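Participant: how would this look folded up:
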Amino acid sequence: MDIRQVFGDNLRRFRTQAGLSQEAVAERMGVDRAYVSSMERGQQNVTLLTLWHTAQALGVKPVDLLDEDFAAAGDSDVPEGSSPS
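Facilitator: Here you go, the predicted structure:
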């Protein structure tokens, strides 16, 4: 799977599990809602800094957003050791 899609799928899953809208995540990151939407669709080649800000906005570790197994699992639980807030 393309790493951009892995990131996007994980972003969407953590965001919804945290009960956050795209707009709320965008506000926490200081970006536009459309940018969050395009990241979720795998259309953005994000920088390390964006990866960090996304993780901070969701209350997860940056590595959690790159977990291919979690992305492929669909609606699985949050990986052990992660706690979206």
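Participant: hey, let's count contacts and neighbours off CA atoms from now on
Facilitator: OK.
Participant: Contacts for whichever strand or helix holds Ala34, please.
Facilitator: Assigning secondary structure by DSSP states H and E places Ala34 in helix 33-40. Contact with helix 33-40 is made by 4-5, 7-9, 11-12, 22-23, 25-27, 44-46, as judged by C-alpha atoms under 8 Å, 6 or more residues apart in numbering.
Participant: Separate out the buried members of those residues.
Facilitator: By neighbour count, with 16 or more other C-alpha atoms under 10 Å, those hold Arg4, Gln5, Phe7, Gly8, Asp9, Leu11, Arg12, Gln22, Glu23, Val25, Ala26, Gln44 as buried.
Participant: one more to line up against the first:
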Amino acid sequence: MADHPDLISHLKDYRQQAGLTQAQLAKRVSVSRKTINTIENGVFVPTTVLALKLARALDCRVEDLFALRDEA
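Facilitator: The predicted structure follows:
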């Protein structure tokens, strides 16, 4: 699994806690399931707009979903 060197993603944890599949979350934020998968696996860093949409869809803050490695 690829991993972005600076970013930690908690997206998968929050998505699973919400009881959503990748496809369901993708539909809520108008992206493909593959986009959700690549974010969860650290391959793709979401744009600010997408990060905000994900946080809204999961009823949390962007900071809950993503953190810089040096802050973890």
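Participant: tm score of chain vs chain?
Facilitator: The pair, once superposed, lands on a TM-score of 0.80 when counted by TM-score structural alignment, normalised by the length of the second structure; 66 aligned residues with a C-alpha RMSD of 1.8 Å.
Participant: hmm, back to that, in the helix holding Ala34 of the first structure, which residues are buried?
Facilitator: Of all the residues in helix 33-40 of the first structure, those buried under the rule 16+ other C-alpha under 10 Å are Arg33, Val36, Ser37, Met39, Glu40.
Participant: with those residues in mind, which one is nearest to Thr54 of the first structure?
Facilitator: The nearest member of these to Thr54 of the first structure, counting by C-alpha to C-alpha, is Val36 at 9.1 Å.
Participant: and Asn45 of the first structure, what does it touch?
Facilitator: When contacts are counted by C-alpha under 8 Å, 6+ apart, Asn45 of the first structure touches Arg4, Met39.
Participant: continuing past the helix or strand hosting Arg56 of the second structure, what's the next helix or strand?
Facilitator: Using DSSP H and E, Arg56 of the second structure sits in helix 48-57. Note on helix 48-57 of the second structure: by DSSP H and E, the next helix or strand toward the C-terminus is helix 62-65.
Participant: show me the contacts for the residue nearest the centre of the second structure.
Facilitator: Central residue of the second structure (C-alpha atoms, centre = their mean): Leu11, 3.7 Å from the mean position. Shown in contact with Leu11 of the second structure (C-alpha under 8 Å, 6+ apart): Ile39, Glu40, Leu65, Phe66.
Participant: Spatially, which residue comes closest to the last one, not counting chain neighbours?
Facilitator: If the residues on either side of it in the chain are set aside, Phe66 of the second structure comes closest to Ser9, at 4.7 Å by C-alpha to C-alpha, 6 or more residues apart in numbering.
Participant: quick one: the one you found and Leu54 of the second structure, what's the gap?
Facilitator: Distance from Ser9 of the second structure to Leu54 of the second structure, counting by C-alpha to C-alpha, to the nearest Å: 12 Å.
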